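> okay, predicted coordinates and the sequence, questions at the end:
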Amino acid sequence: MTIVFFGTSEFAVESLIAIYKSEHQVLCVVTQPDSRRDRGHKVHFTPIKEKALEFGMTIYQTDNINSAQSLEYLNSLKADIFVVVSYGALLSNEVLSISRYKPINVHPSLLPKYRGAAPIQRTLMNGDNITGVTIMEMIEKLDAGDIISQRVLEINSYWNYGALSTKLSIEGGKLLLEALKLIEAGVDKRVPQDDTLQTYAKKIKNEEKYLNLSHEASDIINTIRGLTPKITPLLVLNNQYLGIVEAEVASLNVSEDFKNSVIGEVLKIDKKSGILVKCAIGAIWIKKIKPEGKKTMDFKDFLNGKKIHVGNILKSKEEN
């Protein structure tokens, strides 16, 4: 089939690679405009643009995919199908009506659970142990189209956002090719979503990166897993932000072993286990740290260069 591929983020790359290696033809890759960031305002391409350039594909970028100009261009391609993977903008009914077959989307959750912008992050932050990928027909309503196929994935308790996103991206690419084969043969079976079972994965807000030790230890670990490495969760030590990149729940009985301690207190420093910090319920071992303005390091390296002692208090932004 001839395909127009819509994608922007790193998650979409494996799907583009899968199509590139298949018998299908990519007529054009549609991605978000380049961005300028860093001190020198250097131009940054989207991950999908970088991969499309590597493959020698035609690229289309626009601030408004639903504009008259975009509609005219997309119509001119006469594509069999539009494939949308983490594109970053809603498509109008006019756009969704252009291709020969109805557009399809690769979504990193088991719909109707976790519709929305941050399904992978919310899956981990909520402590789920099962997730998956869905291929669905696209309609104007967000992530609400009929389901074509799904694949379940068990979540390893040590996976963070980066690891789970990679796994789902690879599975999504595989499932996408299977779905395209079914669609082309006319044997795909589409199942409407049960809207009564829908949940919404809202976009991660900036303030969510500030860890709150007034929560249960397992919830704090889930937040760290859900944000890293894309976003670095933060605590405050001696009026400086400290990135917490990796940690695990401590198996100690904190309420018995450290009766007089307070939330955020450094209870113990162990050269093998890490830095033990008290939470409202339980405690966490901090394993990897990103000091303000520096690279991520093992807690042992941090201890060599910083003075942190038993009895120091780590705080959230709100407490500082």
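Yep, it's here.

> from now on I want contacts and neighbour counts done on CA atoms only, so please keep to that.
Fine.

> center of this structure, which residue is that?
The centroid of the chain falls nearest to I120 when counting by C-alpha atoms, centre = their mean (4.7 Å).

> which SSE is that one in?
Using DSSP states H and E, I120 falls within helix 119-125.

> ok, then the element right after that helix?
Counting by DSSP H and E, what follows helix 119-125 is strand 130-137.

> next up, a second structure to put side by side with the first:
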Amino acid sequence: MEIQKKIIVLCGGKFAFPALQLLTYEKFICGIGIGKGGNTIINALERESEDNNIGFKSFTDKKSISEMRPWIDTLQPDYVFCISFPFLLPDTILSYGNDKFINFHPGPLPQYRGVMPIFEVLKNQETETAICAHFMNSKFDEGNIIFNDPVAIQKEDTYGKLTVRLSERLAYVALNMANMLQFASSIPNQQQEENLAYYYEKPELADTYINWKRMTAVEIIALINACNPWNTGADATLLGEQIKIITAKILNESHSNEPGTIVSITDTINIACEDDKQIAIAILSTDEGIMKANQFSSHNMALNNY
């Protein structure tokens, strides 16, 4: 009878939970390591690890990575899976074994390297993303690709919706990988095509801010969806106030206004866009809290009339 492979999973939080549950149920996991986790998540994982007789380690910062190799040496896994683990693993750790470290990247490689590919594929209006399984080296997202598992992007997907769906899909991708490693003597892989590669840095304000004069309605909606909920919406200026737009839709109604001006106010605030279309803002966030668009407009009108 084939001896069950032992796998350590290094993760960064809730995104890995479905995969952890499935791999634990199938008795592949021998250890769980978490990086930068909050106390609630750390406590939950530590408790589950104890209940299932699984090794557990929390890596709070880059300095604590020095504690990883002795921990791995003690548990003696056959493989190490990384799922949104926030720290780069140095050669001193990767030298534990050739092709023993596999990362599951929530975006297609090499086109979407970086820490937040889910934001980038939505902002760029892609119709498909992927979970990429690849061997790890000492650089982020640059190891040889095992496969890209495609995932369709739906029209109404927000960052939150797509993240949940990718997390659920990842559980089965990770289990399939574990089963593959259980029975295969070698795993086919190929080098990444560097001419297709692009690394996206973590989004800054300039990346999440709506430029009314340059962005079309479709681009604005894509940005709003890409920012919901992690950034509490896309950043914008409206009625002289800095806000975040959480939900909006396109109105196929022409206008003769300057982009960024209010065309009309109903249950929504309807804004002129660069391409002669409008977006209808339904929900937004201000310094006073999250509110419906008509509440925001009524409040501002009351202040202006005061």
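Yes, it's here. The structure presented is a predicted model; accordingly, all values stated were derived computationally and were not measured.

> report the TM-score for the pair.
Remark: TM-score between the superposed chains equals 0.85 [TM-score structural alignment, normalised by the length of structure 2]; 290 aligned residues with a C-alpha RMSD of 2.4 Å.

> map the residue nearest to the centre of structure 1 across to structure 2 for me.
The alignment partner of I120 of structure 1 in structure 2, by TM-score structural alignment, is I118.

> how close does its match sit to S167 of structure 2?
11 Å (C-alpha to C-alpha, to the nearest Å).

> and what of N189 of structure 2?
For N189 of structure 2, the distance to S167 of structure 2 - C-alpha to C-alpha - is 23 Å.

> more neighbours, those two?
Just comparing N189 of structure 2 and S167: by other C-alpha atoms under 10 Å the higher neighbour count belongs to S167, 20 against 14.

> mind telling me what that one corresponds to in structure 1?
S167 of structure 2 maps onto S169 in structure 1, by TM-score structural alignment.

> just the helices from the stretch 151-300 of structure 1, written as ranges.
161-185, 217-227, 254-257, 299-305 (DSSP state H, counting those that start in this stretch).

> so which elements touch the second one?
The criterion is 3 or more C-alpha pairs under 8 Å, 6 or more residues apart in numbering; DSSP states H and E, and the helices and strands that helix 217-227 of structure 1 contacts are helix 119-125, helix 161-185, strand 240-249, strand 283-291.

> the first one vs structure 2, average offset?
Just to be clear, that refers to helix 119-125 of structure 1. With mean C-alpha distance after the TM-score superposition for structure 1, helix 119-125 of structure 1 departs from structure 2 by a mean of 0.5 Å once superposed.

> how about the third one?
Once the two models are superposed, strand 240-249 of structure 1 sits on average 1.5 Å from its counterpart in structure 2 (mean C-alpha distance after the TM-score superposition for structure 1).

> list the contacts of that strand.
Residues from elsewhere that reach strand 240-249 of structure 1 (C-alpha atoms under 8 Å, 6 or more residues apart in numbering): 217-218, 221, 224-225, 228-229, 232-236, 282-292, 296.

> same check on stretch 190-198 of structure 1?
Counting by C-alpha under 8 Å, 6+ apart, 111-115, 144-149 sit against stretch 190-198 of structure 1.

> what do you get if the cut-off is 6 Å, keeping everything else the same?
Residues outside stretch 190-198 of structure 1 that contact it (C-alpha atoms under 6 Å, 6 or more residues apart in numbering): 112-113, 146-148.

> ok, stretch 281-294 of structure 2 next?
With contacts defined as C-alpha under 6 Å, 6+ apart, stretch 281-294 of structure 2 is touched by 243-248, 267-269.

> now the residues you listed as a markdown table including distance to Y209 of structure 2?
Listed next are the contacts of stretch 281-294 of structure 2 as a markdown table, based on distance: C-alpha to C-alpha, whole Å:
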| residue | distance to Y209 of structure 2 |
| --- | --- |
| I243 | 10 |
| K244 | 9 |
| I245 | 10 |
| I246 | 13 |
| T247 | 15 |
| A248 | 15 |
| D267 | 24 |
| T268 | 20 |
| I269 | 18 |
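
> and T127 of structure 2, what's its match in structure 1?
Checking TM-score structural alignment: T127 of structure 2 goes with N129.

> the closest residue to its match other than its chain neighbours: neighbour count?
Counting by C-alpha to C-alpha, 6 or more residues apart in numbering, I155 is the residue found nearest to N129 of structure 1 once chain neighbours are left out, at 4.9 Å. Neighbours of I155 of structure 1 under the rule other C-alpha under 10 Å: 19.

> now T199 of structure 1
With other C-alpha under 10 Å as criterion, T199 of structure 1 counts 14.

> likewise for T216 of structure 2?
21.

> contacts only, for it.
273-275.

> hmm, try it at 10 Å
Going by C-alpha atoms under 10 Å, 6 or more residues apart in numbering, T216 of structure 2 touches 210, 222, 259, 272-279.

> now do A179 of structure 1
104, 135-136, 148-150, 173, 185, 187-189.

> returning to that earlier point: which of the helices of the stretch 151-300 of structure 1 sits closest to G7 of structure 1?
G7 of structure 1 lies closest to helix 161-185 among those, at 12.3 Å (C-alpha to C-alpha).

> figure out how far the closest one is from the centre of its chain.
Distance of helix 161-185 of structure 1 from the chain centroid (C-alpha atoms, centre = their mean, to the nearest Å) equals 15 Å.

> which SS state does C82 of structure 2 fall under?
When classified by DSSP: H, G, I helix; E, B strand; the rest coil, C82 of structure 2 comes out as strand.

> so what does it match up with in structure 1?
Aligned against structure 1 - with TM-score structural alignment as the criterion - C82 of structure 2 pairs with V84.

> hmm, V13 and its match touching each other?
No: counting by C-alpha atoms under 10 Å, V84 of structure 1 does not reach V13; the two are 11.4 Å apart.

> joint contacts of these two?
With C-alpha under 10 Å, 6+ apart as the test, V84 of structure 1 and V13 both reach G7.
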